[in-house]
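Visitor: Sequence first, then the predicted structure:
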Amino acid sequence: MSDRSRDPHWNLDRHATGAGWRRLVLIGAVLMTATAGVHLLAMALGPQVPLGLVIALLAFFALSFAWIALSFWAAILGFLLNALGLHPLSLSRVGPGDGAVPELRGHTAILVPVYNEQPDEVFARLETTWRSLEATGQAGAFALFVLSDTTVDAIAAEEEKGIEVLRQRLGIGERLHWRRRTANTGRKAGNIAEWLDSHGSRFDHMIVFDADSLMSGDTMVRLAALMEASPRTGMVQTHAEPMGRETLFARVLQFSARVYGGMLATGHAFWQKGEANYFGHNAIIRVAAFSDHCRLPVLTGQAPLGGEILSHDFVEAAFMRRAGWFVWSLPTLHGSYEELPSNVVDYAVRDRRWIQGNLQHARLVGARGLHWMSRLHLVMGIMGYLASPLWLGSLLLSAAIVLEHEIVGPSYFGRVPSLFPNWPQYNTGHVHGLLVLTAALLFLPKLLALVLRLGGSSRVQGGRLAMTVSVLLETLFSMLLAPVMMLFHSVFVLGILAGRAVGWPPQARGDRGMEWDTALERHLGQVVLGAVAVLVIGSWAPAFLPWLLPVVAGLLLAPSLAVYSSRREFGVAARRWRLFLTPEEGAGDPVAGRASVAISTKDSALHGNTQA
C-alpha cells in the first residue's frame, strides 16, 4: 500500500465500513414517517368508505408518501451535516479530497461523447475546462478525447474544423483527440466502449463528460488524486450543479438545484457511502475495472423494455459494485457543472427518454450478484418516475371517494357486517394532522436550505432579501409545475408500458423559447383535464374544490406558464433584479463565468460558422 493510500484526506476506501447504522437511521425514519401518514389517512377515511377504494388509496398513498419521506430525511441529514460543518463520509471537519493536492502519478483521459451537438458551445466549454486544468500545473497527467457519434455530415465537419482550431489555441497538439464513429452501436455506452477497446489500456482513469459538462481543473486533479489513493474505488461521482442558461424556466430550476440540491446530495452521501450511484457524467472512473466489469447486456425482447439499455449509468454502477469496487458520491467537491433544458417541454422530452431507460431497469433488479444497495438504486430510479402515476392515482381515488359519498350518500352499514349503524365520521383532526405532516415533508427542507444560505452565502446569491423572495417565488413555481410534470410523466409511463418506444435524439440545448401554438398543442389535454375536474367537483362536491385547486391551477395555467417561463428576457430581468442567482454569478466564478460568456456569445474564433 502506498503512503498516499494511508492518508485519510485522500483514501476513500477507509471510509467504506460503518454504513449499517447510518442506513438503519434513515430507513427507520422513512418507515415511521410513512406509517404515520398511512395511519392518519386511514383514520381520516373512516369506516363508511367502501373497502376496495380504501385499500387502493392506501396502497397508492403508502408508496408515494414513503418516496417523499426518503427525500425529506435525506435533506434533514444534509442540513444537519452542513450546519455542523461535517463531511458526510468522515463525520469530521476534514474529509477525503480536502487539503493540498498531491502530485499526480497516473494518466487520466477526459471523455466528451457528442451526438449532433452544437460544436461551438461544446468547444467553448472544453477550452474553459482545459485552461482551468492548466492553471493547476498538472495538465500533463490528462488527455482530452472528443468522441463523436454525430450523424450529420455538416456538423461533423464543424467538429473536425473546431478541433484543429482548438489545438492551436490551447497548444496541446495530439493530447486533444477527435474521432467519429460510423455506426452508433450502443449509443453513449457503446461510444465509450469503443474508446476503451482502442485507447483504454493507456490510461488509469477516465473522467466522463456530457456535451454540456464543465469542470474546474482543481476538481479534476482532486478526483484523480482520490483514485490514486483509493485502490478499491471504481467510481467517484461529483455533484454536478446546473448553470449557464438564461430563460426564466432554467434560472428558476438552476436556483432551486443550487439552494436545495447540495443539501440533499450531502444527506444521500451520508447513508450511501461506498455504495453510491453514477449519473453518467461528471464522474471519474477506473478504466480497467470499468472495461472488465461494466459492459452492458442487450435485454431480450423488443423496445421499449427490451433491446439496448438506454439509461446505462445506474447499471454500470451496479456492475462496478458487484465486482467488488466502491462507488462514491462526493458533493463536497465543487466546480462541477452541467446545463438544464430551457423550457418545460424540452425538460419533459428529456425525462421521456430517461423514463424508458429507468423502466428497463426493472428487468435488472433481480440480476445475480448485485449488492442490495445497487438493487435499491435501480428501484429508486424507477420510483422517481412511477411516483407521478401513483400521485395521479391517489388524486383520482380521492376524488372517487368524495364523489361516491356525495352521490350515493353515507353508508350506515358499511364494509363490516353489524347490527348497529355506522354513523358518518368526520375525523378533522386526522385530516389536519395529515396536511401538516405532508406540508412539513414538502416545505421544511426548503426552509432549512434557506436558513443555511442566509447564514452563509446569501451575499453571492443576491442578498438575504433577494434569496428569500427567490425561494418563495420558486416554491410557487414548483407548485404550479408539479401537476404538469405529473401528467407528462404519467402519460409517458403508460405509453411505454403499452409498448411505445422512443429513440434517443440529441438533447435540445440553448435558450429555446416556446411559441403559443406549441404550448397549446402540448398542454391542451392538461387544460381540458383541469377544467373537467373543476366542473365535476364544483358541481357534485363543491366543499372539496378548495383542496383540489392547488393541483388544477397548474394545469389550467400550463400554456401560459410554459410560454412566459421560456422567455430569455424574463430570465435576464430576474438576474438584473438579483433573483434566482447562482453562486457563480454573484461571486464571479472564473471557470463558470468564462464558459457562460463564451457560450452566450458563440465565440466565433473557434469556428467560421455557427451550427443552427
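Guide: Looks like it arrived, so ask away. Numbering: from 1, shown residues only.
Visitor: from here on, contacts and neighbour counts on C-alpha atoms
Guide: Will do.
Visitor: For the stretch 251-400 of the chain, which segments count as helices?
Guide: 262-272, 287-293, 312-322, 344-360, 372-408 (DSSP state H, counting those that start in this stretch).
Visitor: put this beside the first:
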Amino acid sequence: MTGPAPWALDCHAGRTRFRRALLFTLVVLTAALGGALMWIVVGSGGLTAMETALLVIFVPVFASVALSFWSGVFGFVLGVLRLHPISLSRRGPASGPMPVLRQKTAILIPVYNEDPVEVAARLDFTWRSLAATGQGAAFDFFVLSDTQDAATGAEEERTVMALRERLEAGDRISYRRRTPNTGKKAGNIAEWVAARGAGYAHMIIFDADSVMEGETLVRLAALMEANPRTGIIQTHIVPAGRETLFARVLQFSTRMTGAVLAMGNSFWHLGDSNYYGHNAILRVAAFAECCRLPVLSGKPPLGGEILSHDFVEAAFMRRGGWYVWLLPELHGSYEELPTNLLDYALRDRRWMQGNLQHARLLGTRGLHWVSRLHLGMGIFAYLASPLWLALLLLSTAIVIDQKLVGEIYFGPTRTLFPIWPRYHWAEIHGLLILTLVMLFGPKVLALGLRLASTRNARRFGGRLALVASFVGEIVFSTLLAPVMMLFHTSFMIDILMGNAVGWPPQARGDRGMAWRIALKRHVPHALLGIVAIAVLGEITPNYLPWIIPVVLGLIFSAPVAVLSSRRTAGVAARRLRVFVTPEEGPYAPTRGRADAGR
C-alpha cells in the first residue's frame, strides 16, 4: 500500500464527512437503544416525575459514554488493520527519512514554584536526546518562570545557568522570571510571543513535568515546515516516572487504553482536533494572530482570566483557518501524574473551574462546530459526575418508593380488572450488559490488541502479568469511581456558589497520604456508604447487589487512598510485574531525574 507523500497532513483535512457521519450515527443509535431500554424498564406503564427525570438525565450521559466507546472501537479496528488514523494507509504522515530542518523552533518551559533541580533534570534529558539527532541547533530553550518567591526564583536561575554552562549551550538556553504573573501560564506564553516570538517559526510548549524525545521534537518541526496551513500538532502524551501504587495504576491504564482512544479520536477529528496545553507544537505567527484570550466579565470562578486556555486556543486557531491535529503515533512524549487520590482530585478541581468557564465561550462567533463540541465535551466531562450521582439517587428513590408504596393494582379510575405488575427482566439485564460494554469495552479491546502481540505483551510484563494488571485496574477504578463522583459533585457545587480556586502550583513527587488527612477527607464518604447499606438492607435488600460496587468504594475510600499513595506498594507491584508499562523497560525516560540534574 503506497499511501500519501511523507510529512503531508494538510491534504487530509477535508476528508471528514463519512467518518463523522458514521461515528455520530452509531452514537445516536446506541443512545436511542439505551434510552428505549430504560423507558421500558421504568416507564412502560406511564412515567412518574422521578422516572421522567431519570430518563432525561440518562440519555445524554449514555450518549457521552457511547461517543467514547465508538472512538475506542475505531481505534481498535485501525490497530488491527495497522492503518494510520489520518491517512488510512500503512504509512503515517511522520514516516520517511528525517528531513533537515530549515526553520527555528523554541521550546518553552513555563514553571511556577517548581523544584529547580527537577526542572533542570528534565531539560537536561531533552537537550541530550535532541543533540543525538544531529539537529539540536534548530531548537532553543526558554525557561519562563512565574515563581513569585524571590529566593526560589534566584535558585531557579542559578540552577538553569549552571546547566547551561555544563551543556555548553550558550544563549540556546535562556531563563526569564516575571512578576506579576498576569494571565497565569497563558499570559506567560503570550508575553514571550510578544517579546521573542518573531524570531521563531514554531514553539513547542512543555509543562514543568514534561519530557520529550529528541526525535519526536524533530518530527514535529518537520511536519510544521511541510504543512503551511497547520497551526497545532498535539502528540499523544504518556504518563510515566512515578512510583506510588496510585500513579502506577493510572500510568498502566492510560498507557494501555489511551493509545486506542487517541487513534479513534484522531480518525474523526482530522484537522479539527484539540490541544491539551503542553507537549505540542504551535505555529508562532498563527498563535499571535488568533489566540489572544478574552478576559471574561464578572468575577471568578466563572469570570475573569480563562484558566483552561488550551481548548480555547485550539478553537481560536481553527477559527482563524489553521488546522489542529492529534498524531498518536508520535511517541516519546511524557508527563507525570499526581501520585495520590487527593492530589489527583485537587487537580481536577482546578481543571473543572477552567472548563466550566468554557460554557461562556460556546456561542463565540466564528468557531468551528467541532471546536464547540470539544468545549462542550470538556464541560460535560465534569458535569457527568453530578449527573451519574443524580441517576443513582433517582433510581434508588424509585426502588424505595415502589417498595414502600407497593404495587398498585387499581388506578385512580374505576376498572373491572386489576393492573398486573410487569417485570421487564430481559430489558433490565440487556441495559446492564449494554452499559458495561460501553464503559469497559475500550479497555477490553485495548487488552486484546496487547495480548495479540507477544512483543507488546512483553513490554507490559508478559501476558499473565498484563491480564492481572488489567483485572487490578478494573477493581481499582471501580473503587475509585464513587469517590471521584462525590468529589466532583462537591467541587461543582462549590464553584457554582462562587468559590474560586485560582491556579495553585501542582504537587509533584511521590507524595504519600497520611492517615489523618485521609480520615478527614473520607470519613464522610465511608459513613454515607454504611448508612446506604443499613437503609437499603432494611427497606429493599434485593437492591443491594446492584448498589454494592458504589457502596464498597465509599466505605473503603480511606484505606484505599492511603495504601495506594505508598511508594513501597508501587515498588512491590513492579517486582511482581503488575502495572508495568513499556517506559519501565530498557528505556525509562524519567528515571534518574535527580541524578541527571546534578
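Guide: Nice, thanks for sending it over. Remember, predicted model here, so these are calculated numbers, not experimental data.
Visitor: And the TM-score between these chains?
Guide: TM-score of the superposed chains, computed with TM-score structural alignment, normalised by the length of structure 2, equals 0.97; 594 aligned residues with a Cα RMSD of 1.5 Å.
Visitor: To Arg567 of structure 1, which of the helices of the stretch 251-400 of structure 1 lies closest?
Guide: helix 344-360 (11.4 Å; Cα to Cα).
Visitor: Could you check how far the closest one is from the centre of its chain?
Guide: Helix 344-360 of structure 1 sits 11 Å away from the centroid of its parent chain (Cα atoms, centre = their mean, to the nearest Å).
Visitor: Where in structure 2 does it align, residue-wise?
Guide: Aligning helix 344-360 of structure 1 against structure 2 (TM-score structural alignment) gives residues 341-357.
Visitor: Looking at the helices of the stretch 251-400 of structure 1, which is nearest to Ala56 of structure 1?
Guide: Nearest of these to Ala56 of structure 1, taken as Cα to Cα: helix 372-408 at 7.6 Å.
Visitor: Over which residues of structure 2 does the closest one lie when aligned?
Guide: The aligned range for helix 372-408 of structure 1 is 369-405, by TM-score structural alignment.
Visitor: quick one: buried residues of the matching stretch?
Guide: Neighbour-count burial for stretch 369-405 of structure 2 flags 371-372, 374-376, 378-380, 382-388, 390-391, 394-396, 398-400 (criterion: 16 or more other Cα atoms under 10 Å).
Visitor: ok, back up a step: possible to save the helices of the stretch 251-400 of structure 1 as CSV with distance to Leu450 of structure 1?
Guide: Listed next are the helices of the stretch 251-400 of structure 1 as CSV, based on distance: least, Cα to Cα, whole Å:
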stretch, distance to Leu450 of structure 1
helix 262-272, 11
helix 287-293, 39
helix 312-322, 31
helix 344-360, 25
helix 372-408, 25
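Visitor: Doesn't Arg176 of structure 2 belong to a strand?
Guide: Yes - under DSSP: H, G, I helix; E, B strand; the rest coil, Arg176 of structure 2 sits within a strand.
Visitor: Counterpart of it over in structure 1?
Guide: With TM-score structural alignment as the criterion, Arg176 of structure 2 matches Arg179.
Visitor: do the same with Thr16 of structure 2
Guide: Using TM-score structural alignment, the equivalent of Thr16 of structure 2 in structure 1 is Ala19.
Visitor: Count the residues that sit near its match.
Guide: For Ala19 of structure 1, the neighbour count with other Cα atoms under 10 Å is 16.
Visitor: can you check Glu538 of structure 2 too?
Guide: Neighbour number of Glu538 of structure 2 under other Cα under 10 Å is 10.
Visitor: Any idea how far apart the tips of stretch 204-220 of structure 1 sit?
Guide: This stretch, stretch 204-220 of structure 1, spans 14 Å end to end (Cα to Cα, to the nearest Å).
Visitor: Which part of structure 2 matches it?
Guide: Aligned using TM-score structural alignment, stretch 204-220 of structure 1 spans residues 201-217 in structure 2.
Visitor: now the matching stretch: how far from the chain's centre is it?
Guide: What separates the centre of stretch 201-217 of structure 2 from the centre of its chain is 18 Å, taken as Cα atoms, centre = their mean.
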